[in-house]
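*Asks:* Model the structure of this input:
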Amino acid sequence: MFAAGIAAGGINVVVGSGSLITFPTLLAVGIPPITANIANNVGLVPGSLTGVLGYRSELSGQRDRLVRLGVASVVGALIGGVLLLRLPESAFQVIVPVLIAVACVLVVFQPQINRWLMRRRENAHPHGGPVLWAAVLAAGAYGGYFGAAQGVVLIGLLGAFLDEDLQRVNAAKNMLVLLVNGAAAVLFTVVAHVDWAAAGLVALGSMVGGYLGARVGRRLPAPVLRGIVVCVGVLAIVKLLTE
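*Replies:* Below you'll find the predicted structure:
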């Protein structure tokens, strides 16, 4: 779990799909799906924080934008967290394999998404506008409920609506993911059962991974990272469908 946390922390900062590493690992050691999802969410918060600190120079000048979008992320995260706790576990086991499959597709096609964003750059709205706010709210709900590849979703949204280079978009994505994970983690800590041993191991690993991802992760071959993420995601789908 500690090693998975390191991998996920680094991948979240660079690619945005680290839950596809930690969540299947938690399942593999016998933790029930919803408990594993909660531990995963809580454990990845420190990694998101170290990733944000590593990208702090790219966050310069984005304060007002991130305050507005951060409200949407927090509200969405709370909605998603409530849905996770209120819906039956059987619904989670049906919904999550679909979400993982969609996340894997997003990871595979991320280079094409990035090229599409670059072509749209000239038409981007300078402030995002209400459509982006609503889309970030929906992404926050997704993140609060499960969240694998929410970073990829956010990069796509921010890149499509903002006139910024992708490094600054990625920095903004890291901040919004931190807010989503943090808000959901507070909710789970107050009203749900948290497996603190599992969450703690993931947290320690994600802190290391987030730091390394911000420092050197961008030098690693992206196709290798995507391949690992997709393979682990497929294993998670098989695990959930065969339980």
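
*Asks:* For the rest of this, base every contact and every neighbour count on C-alpha atoms.
*Replies:* Fine.

*Asks:* nearest residue to residue 77 other than its sequence neighbours?
*Replies:* residue 144 (4.2 Å; CA to CA, 6 or more residues apart in numbering).

*Asks:* one more to line up against the first:
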Amino acid sequence: MTWLEQLAVFGAGIAAGGINTIVGSGTLITFPVLLAFGLPPVTANVSNTIGLVPGGISGVIGYRRELEGQRARLIRLGTASLLGGTTGAVLLLTLPATAFKAIVPVLIIAALVLVVVQPRLARWVKRRREADTGPEPEHGGLILFVAVFAAGIYGGYFGAAQGVLLIGLLGVFVHEDIQRLNGVKNVLGLLVNAVSAVVFTLVADVDWTVVALIAIGSVIGGQLGAKMGRRLPPNALRAVIVVVGIVAVVRLLMS
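*Replies:* Below is the predicted model of the structure:
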């Protein structure tokens, strides 16, 4: 890669780290850049995933205040993310990309619908739980655990807009402030990327120059994203999520 191409990858890493912290579609910036510079798709995908792990750590640290008091939730849902991420990474290395890529736009559109109607759906779920004489499901119950596991499979396989899926699911099934849920989303996305990175490092073809450039850039972007994301009011944050999600769908359909 020329120094201009390396600078472009570094800049894409900054943007991806920031967007991942706020919403979760940073891969839609870095992945096309890597393809444009001639990296094979699988190599670009695995190198991008590994490179974004430090940025994920940076974003989690930036949102550490919002994570206080959520240890049990993180352990439960984090387990689902780890299992799903491992499954998705294995699928990436064993199955053709065409089958899973075909349903990615559908998954993102479904997540955007969840984000838009989240306040109304959350009220509906709460009324249903209050009317139920049985115990209230803790941290979203089994449905959310399975949904986070499925999102982890998707994230381990490709990862674009995984955060959009997670924030939509968390907003519906967990009655909590959206900024605190955004902190949870960052942890879950990091766990998926981290476990996928371990698998890819062991068995996949990795471009370590790309990894280093994206890693350094995403750490910077993660801190910037944490500062910007925390200041956004809930409705503004939802608007950002929807806009980035729509861009994700368009770019995937055009690719």
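
*Asks:* thinking again about what came up before, the residue nearest to residue 77 of structure 1: which element?
*Replies:* Using DSSP states H and E, residue 144 of structure 1 falls within helix 129-145.

*Asks:* That helix: which residues count as buried?
*Replies:* Under the neighbour-count criterion of 16 or more other CA atoms under 10 Å, helix 129-145 of structure 1 has 132-133, 135-145 buried.

*Asks:* Also stretch 196-209 of structure 2?
*Replies:* Across stretch 196-209 of structure 2, burial judged by 16+ other CA under 10 Å covers 196, 197, 199, 200, 206, 207.

*Asks:* which residue lines up with residue 160 of structure 1 in structure 2?
*Replies:* In structure 2, the residue matched to residue 160 of structure 1 (TM-score structural alignment) is residue 172.

*Asks:* tell me the contacts of its match?
*Replies:* 114, 118, 119, 121, 122, 125 (CA atoms under 8 Å, 6 or more residues apart in numbering).

*Asks:* about what we covered before: residue contacts, the residue nearest to residue 77 of structure 1?
*Replies:* Counting by CA under 8 Å, 6+ apart, residue 144 of structure 1 makes contact with 76, 77, 78, 79, 80, 81, 84, 180, 181, 184.

*Asks:* any idea how far it lies from residue 216 of structure 1?
*Replies:* From residue 144 of structure 1 across to residue 216 of structure 1, the span is 28 Å (CA to CA, to the nearest Å).

*Asks:* likewise residue 60 of structure 1?
*Replies:* Separation of residue 60 of structure 1 from residue 216 of structure 1 (CA to CA) stands at 21 Å.

*Asks:* residue boundaries of the helices in structure 1?
*Replies:* 2-14, 19-28, 33-54, 63-86, 89-108, 110-120, 129-145, 150-161, 166-191, 196-215, 222-241 (DSSP state H).

*Asks:* Highest average neighbour count across those: which stretch is it?
*Replies:* Compared across the helices of structure 1, helix 2-14 shows the largest average neighbour count, a mean of 29 (mean count of other CA atoms under 10 Å).

*Asks:* how much does that helix stray from structure 2?
*Replies:* Once superposed with structure 2, the aligned residues differ from helix 2-14 of structure 1 by a mean of 1.0 Å; criterion: mean CA distance after the TM-score superposition for structure 1.

*Asks:* how far off helix 150-161 does that helix point, in degrees?
*Replies:* 0 degrees (axes from the mean of the first three to the mean of the last three CA atoms, to 10 degrees).

*Asks:* Pull up the aligned stretch in structure 2 for helix 2-14 of structure 1.
*Replies:* Counting by TM-score structural alignment, helix 2-14 of structure 1 corresponds to 10-22 in structure 2.
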